[in-house]
Structure formats: structure tokens, C-alpha cells
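how would this look folded up:
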Amino acid sequence: MRYQQGDTIVAIATPPGEGGVGILRLSGPAALRIAKALCGLAPESPNWPARYAHFRRFYGRDGQGIDHGITLYFPAPHSYTGEDVVELQGHGSPLALAALMQESVAYGARAARAGEFTERAFLHGRLDLAQAEAVADLIHARSEAQVRAASASLEGAFSKAVDAIYGQLLQLLALVEAGLDFSEEDLGTAHDSAVHHGLETLQKQLLHLQQQARQGARLARGGRVILAGRPNVGKSSLMNALAQRDAAIVTPVPGTTRDLLREEILLDGLPVELIDTAGLRESQDLVEAEGISRARQILQSAQLILLVADAHTGWQAEDQAILDTLPSIARLIIWNKQDLVTSLPKAPAHEACLAISALVGNGLDALKAEIMQQMGMENSACVFSARQRHVEALADTTEKVAEAVHMHHSAAPPELLAQSLREAANALAQITGKIDVEDILGEIFSRFCIGK
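Predicted structure coming up:
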């Protein structure tokens, strides 16, 4: 484990740059002693009352004043990390905060790693692993929907749902193992019926939780939609219409867009990165050719490709050539310039199409709804935020429960059924950290900001 008992850590907990308030945070057994030293007090001086704001002056080891502000003391275990925590809230001067940080290290603290405060909160049982990850989701939220979902996870909505299924898994495992303990006795149809009913209930609940987690993970990471097509079909006009501003230059000249243009929009609270690409064609212009090359590369990263075609000129050989080279990613043909035609051209077979007019706004609401559906967010009211690793853990759990169902139906030895249920419980427990997850802690907390 990266955590070493006895260490006291320190970090600047406010964002870099100038501001009205700057916070230095200490956590560990020496936090109060170091904070006293920074305030010019002797170690044996009376301890500060818990959770009570004091006005103090902050000094260096040479006795020179550095800053002044508020001190707050949170004694263990009733603190964010579960350890003694002290916050010094001074002015938001980067130099003053750096000086206090340097003095803290001189007094015996260690500069905190990214996410180490929240890691300690997890290790001391103040948060489970899903709640700890929700802290980062809340900090990085880019929409109100993301804030609400991350806050729900931080309050334990996701963890409670996981714990409920985990408890049922353990009860079912105990029921199966009871059959092992009394294998020489006939426990009757009531026992088999209870196992059967328990497995069915687990499958339904896991399916529901999986759907919620997938939606929560999509909301947390946002989406990426790429506009592709030949030149002059209206990709930039469509981007401007969806962004509701002139994000891209629009001219009648083919090849106006020569690089990737990015714009983030919100669709019912889901942040979506729109990327307008250079028109895909053969070009002798070096700049345009580079833009086309970048466009083809970034197509691989899309969750959805909108292949824009011109309803006025109809489906062209160039459109088909682009369609044939698109990666195996969800795509939708967009017939633009619908306002110029009385009927839509014939589209390629088995391809989903939608007609719009980026110029006058026809069909944009239907397009937004289709994008949300393709993103799996047709119902944007997410219950909680989640991560891809949670989705994968739930998939592993579901697979093991399905394996147990098959074994029960085929009258397999109960030892094998019990083993499948144990593996299901272990997979599910990885979400909240009920089992040893040391190998993933570094990956999780390294993505946090310093001071959190």
C-alpha cells in the first residue's frame, strides 16, 4: 500500500493562481504540532477546540510573518481523512502558500501525492471506494446533471445499491453452502425453490443496476460526436446550429474547414464534444490534406459519427466512398438542406437517416434526441455517477451469477455453484473496496488533484 502509517502530509488545497482565499491542508499525527509551529506556538500549548475557527498569524522558522487567516482543527477520527486534520485558510497568494508549504515540510510533513487525502479517507473507512471516486467526479463535473449524479454517489446512492445486492449474494451463498453442510440429508424442494428464486431475483437486480451504472458512466465521461462528410455538405453549419454560435467558419468555398474544430455542448445535461472535420476527399493542398488525415484518425475515437450528406444533390459516389471507409462505430446519415427539396433522396440500404436543415433549424430537436439515444442517454435522469471499472465489475458479477443459474438448472455439484457465487461476490465487492483492491488504488487516486 502506498500509505505509510505515521506520515503527515501537506498540500495546497485551493486551485493554482491568485484568489481571495488560499488553503493549506495538513493530515496525520503531526498535523496539529506543525500547525502550532506555523502559528508561532509551542507544541505543549493547549490544543485548539475542534471545528472552531481561530484567527492566527502564520510565521516562518525565522520568526518572520508570512500571512494571517483562519485555522480549523478536525481531530481524528471525525475528519475528512479519519486522521488529525488542520486547515490554514489565508490569502490566495501563490507565494505565501508556497512559503507555508515549504515551512510545513521543514517541520516534518511530506508533500501529499495526488488524491492522497481522499485515499486516506477510504483507508480509514470514511468513504468507500465508489464514494471516493465520486469526489473526483464532483470536482470535474461540467454540467448540473453531472454534479447531481456525482453528489448522489458521494452520498452513497450507488454504494447502497451495490451493498444490497452484495448482501443478497452472501445470503444465497450461505443457503447453498448449507446444502453442502447437510449433503447427506434431503433438504427438500423448499431449499431448491429458495435458491432458484434467489438467483432469479439477483439477475433482475443486477440487470437494473448495470443499466443505471452504464448511464452514470456515460454521463460522467461525456460523449464525442464527429461530423464527417465530403466538402460543402453543411458540416460546419450543423456544428454552429448545435453549438448555437458561430464556432466554425461557413463559406460556399469547398475545403473551408482544414483542421479539427471542437466545441462542447450540453444535451439534457450530458456534455458532448462536437468535432467538425475537414471535408473528406483527395486534395493536393498540403494544409487541407493534413486536415483530412487528422479527420480520418480521430474518427476512431467517436461514440457517434454523423455522416452529413446534401439532400439537394443527393447521394454521391464520394458519399459512398466515405461511408465504406468509416470505422465500425455507431453512425447516422444526416440529410442536410432539407429545406431545398420536396422529397428526400434514396439512402444506402440498412443505414439510419435523419433529415434536417442546419440553416433554418428544421429537425434539430429530433437530431439531439437521436444523439442522446445513441449515447444510451435517452433518459438523462441519472441516479448516480459511475466509472467504466464499475460497469466491468457488474458485468463480471452478472456473468458469474448467470453461470450459477446454469449450474443450478443442470443440477451441477453444489460446490461449483457455491464457487460461482463466491466469484460473483468478489467481483461486486471491488466496486466499493470490500476486498483487497490495492492494485487499483494507485490508478484511481493518481487522477485526483493535489490537496484532495
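
Could you use CA atoms for every contact and neighbour count after this?
OK.

Helix, strand, or coil at the residue nearest to residue 153 when sequence neighbours are not counted?
Spatially, and ignoring its direct neighbours in sequence, residue 153 is nearest to residue 384 (5.1 Å; C-alpha to C-alpha, 6 or more residues apart in numbering). Secondary structure, DSSP: H, G, I helix; E, B strand; the rest coil: residue 384 is coil.

residues contacting residue 384?
Neighbouring residues of residue 384 by C-alpha atoms under 8 Å, 6 or more residues apart in numbering: 148, 149, 150, 151, 152, 153, 157, 158, 212, 213, 216.

and the gap between it and residue 139?
From residue 384 over to residue 139 the distance is 15 Å, taken as C-alpha to C-alpha, to the nearest Å.

one more, for comparison:
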Amino acid sequence: MQNGEPIAAIATPPGRGGIGIVRLSGRDLKPFLIALLGRVPKPRFATLAALKDAEGRVIDEGIVLYFSAPHSYTGEDVVELQGHGGMTVLNLLLKRCLELGARLAEPGEFSKRAFLSGKLDLAQAESVADLIDASTAEAARSAMRSLRGEFSREVNALKDGLMELRALTEATLDFPDEEIDFLQQADAFGRLERLRARLAGLLANARQGALLREGAQVALVGRPNVGKSSLLNRLAREEVAIVTEIPGTTRDTIRSHVEIQGVPFHIIDTAGLRETQDAVERIGIERARRAVEAADLVLVVTEYGQGVTPEDEAILRQLPDRLPRVVVRNKIDLAGVAPAVRAEGTTTEVWLSAKTGEGVELLQQELLRQAGWTSSGEGLFMARERHLAALTEAQERLAAAAPAASLGLELFAEELRLAHAALATITGEFTADDLLGQIFSRFCIGK
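Down below sits the predicted model:
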């Protein structure tokens, strides 16, 4: 538990700006206010004041916001000093707060205190960082839904349903002769199936939210001069890679962030995979292979008019078996054919022209499909890998509950308990201290 020790930090990014903010939080910040501006301003009102150092000299003039406990973000007294956005001024204000007895806040400590005081649950606290880090507008909207508690409400509804079923089960354990009647009269299996269906829907939405948060890593591979760099430029809508007729122009991996319907894709253009005596190109090819190993999806770029060459087949054989791949037939403009998508067995081909842009929209739709995107984005909330793991564990426990009931109501009750405990880790009712430290250490300082 927190002890109310005053903490302070600069809450705005480094650099020059119109406004800069120094934030404080602690059990009682009235002495800080008196020392800084000579009075305690009215809570929750903006107050113009001169902010002074230990000798009474004015450091800066700005707006002071005072939020008295418990009506604040952290549940403690919170003060925001809004001054001019130069780092020298902000550092002087921060230094003065530290002189008055505050200590420098750790990364994420303000949000951690909000969690510990019950202002936010853990999923909401994590969404603060997700909102700051959102790389697309859709990701930002989903993070805000989580911050407003939509994800937590769904999790809590599942927990409430599980709690009711657990209570009925535990009450029946004292009367073993009535177990069969309980299962029928209380509609235990019907309740269980409804919970499983609701959990399946929540997990599906969480996977979509995780895709918005993390995006997908996509590697472009192929022979030299088949148009990988042109395709990257077309997807990125800017000239991020050099394009020439000389094979081997791309000698290192080039990364670009691409947004498709609000979903972030991290596209990696790799050096053409071939045997070469050029030492620099060999390094690029080795980096290309490492990029492929780390990818979620591979686009194998080939030339439409040449079919699948022995070199293309050699590249396909080098790809990891677990890695989904899409074969891109580029340069259809030279062959005079229309763009298309062709599926043969487990392989999907997209015919396009990176030069003219024909068929690129078909490739974008295929990227979304391969990444597992099935939503318009409306109603989604942000989710993390640990949320998916907890939901998956709860799903597995509920799937095991019905078979366990045939072996004894105690086993049925235990599976329900474990499912409930897994869901509780999402919102933070049962969370190890070391996990809390890991989560909040990734926040920015001042938040």
C-alpha cells in the first residue's frame, strides 16, 4: 500500500513548448502550496499565481490546479503547476518541489497510486499507457473505451455470473445426495454454457483489441528487382525505399509503419534473397532472414510474367513452416492482366502492380484477413497479451468444468474457482506485486 509520501515529476515531454506541467501527489500538499505561492487556492479552480523559490524570487507565473483528496486522479492531494514550457523553468519548479520534501516520481507512479486507491482498476490503468502509445486513431478510441471501463465491465459481468454459479455449487457441497437435483434445478450447465458463450465473445473482441495495440509484423521477401521496395512505397504512400533497376539496391532492412482501416502494420522491406559475393549485401541478406523469423506474416514478391522460378521456390522453402505467407504477383501492368486474388490450397496469391497501384487495395484486404481483423473497430477495447492469457485460461477452465462435474461436484467447483481467479487478474483483484512493478515501470514519468 502507498504511504502518501509526496512525489513530483515533470508531466510534459522534454523540449520547448507553450505550456509545461509539474505534477505533485501526496497525503497533504498544503505546505507545498503555501511555500510555492503563499496560499492554498480553492480546490478544482484554476488560479493564476507567481511560483517562488526558497528566497522568494519568482521562478515562473502560471496556472495552479489543486485537487484535494479524495477527489483527484490518485485519490491523494494532487497539484499541477502549469508554467511556460521551457525545460529550464520546469526543472527549477521541480527542484523547488524536491527541496520542499517531495521525491522524484517513478515511471507510472501516479497511475499506480490511482490503482492502489481504487480510482482505477488494473485494466483501466494499463489503458492510460495504451492511450498515450496509440499509433492509430482507432487504437486511441479503443484505449479510451478501456479507460472508461468498458472492458472491465465485461470482465466483471463474467465474474458476477461465475460468482453466482460458484455460490450455488458451494451451497450444495454440504448436501451430496442432492447434487443431481442441483445440476438440474439450478440449470447449472445452462448457466455454464451461457458464461462460456459470453467469454468467447469477449475473447474474440480482446484479440481484435490486441491487434490494434500491437499491430502485425510483415516481411517483404523475394528475389532482387521484383518490386519489393516499390510495393513498400505504395503501401506506405511515400518514398521510404530507393527504387532502381539495379538488382541488390536494398542492402539492409527498411521498416515502415502502415495503417490499414485503423490497424497498424509494421512492414519490413528486406534485401533480395540470393547468393552473393558482396560482403555488404550478405549482411543485409542475413538481416532479412532474421526479420522473417520475427514476422507474423510474409509477403513473397514475384514477377507475374515469370511464374514461379527456381529462385522463388528456394525462397519459399527457406520460410518457417509456422509462418503464414501470401505470394504477390507483381508487375501485372507489363502482362496486361487484371488484379485478382487467387487461393490455391493453403496459399493465397494477389495479382497487382506496385508501379500503378492496381490491386494494392486487394492486398490490403488480404493483409487484414491474414492478421485476423474481422471488426469495423466500433465497440472494441484495448487488450494486452496478459489479458488474452487470462481470458484463455478462464475459457479452458470453463471448458473443463462440465466433464469435471461427472467426477464430483468438488471438481466442478474447483474449475469455476480457477476460472474466476484468472478473470480477477485482469482487473487486479489478485495480482502479484512484481507484476504491478513490471506493468507500471513501462509508463512514462509524470503519469
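
Over in the second structure, tell me which residue corresponds to the residue nearest to residue 153 of the first structure.
When the second structure is aligned by TM-score structural alignment, residue 384 of the first structure is paired with residue 381.

Tell me how many other residues crowd the aligned residue in the second structure for residue 204 of the first structure.
Aligned by TM-score structural alignment, residue 204 of the first structure pairs with residue 197 of the second structure. A count of neighbours around residue 197 of the second structure, defined by other C-alpha atoms under 10 Å, yields 13.

Shouldn't residue 197 of the second structure be within a helix?
Yes: assessed with three-state DSSP, residue 197 of the second structure lies in a helix.

average distance between the biggest strand by length in the second structure and the first structure?
With residue count as the measure and DSSP state E as the assignment, the second structure has strand 58-67 as its longest strand. Overlaying the first structure shows strand 58-67 of the second structure at a mean distance of 0.8 Å from the equivalent residues (mean C-alpha distance after the TM-score superposition for the first structure).

which residues sit in contact with residue 172 of the first structure?
Counting by C-alpha under 8 Å, 6+ apart, residue 172 of the first structure touches 195, 198, 199.

Residue 235 of the first structure matches what in the second structure?
Taking TM-score structural alignment, the alignment pairs residue 235 of the first structure with residue 228 from the second structure.

ok, so what distance separates the aligned residue in the first structure for residue 109 of the second structure from residue 443 of the first structure?
Alignment note (TM-score structural alignment): residue 109 of the second structure maps to residue 116 of the first structure. Distance of residue 116 of the first structure to residue 443 of the first structure, computed by C-alpha to C-alpha: 12 Å.

Residue 86 of the first structure now?
Separation of residue 86 of the first structure from residue 443 of the first structure (C-alpha to C-alpha): 27 Å.

which of the two has more neighbours?
Legend: neighbour count by other C-alpha under 10 Å for residue 86 of the first structure and residue 443, higher for residue 86 (27 against 10).

Grab the nearest non-local neighbour of that one.
Nearest residue to residue 86 of the first structure, sequence neighbours excluded (C-alpha to C-alpha, 6+ apart): residue 73, at 4.6 Å.

dump the residue contacts of the equivalent of the one you found over in the second structure.
Under the alignment (TM-score structural alignment), residue 73 of the first structure pairs with residue 66 in the second structure. Contact partners of residue 66 of the second structure, counting by C-alpha under 8 Å, 6+ apart, are 41, 42, 43, 44, 45, 46, 77, 78, 79, 80.
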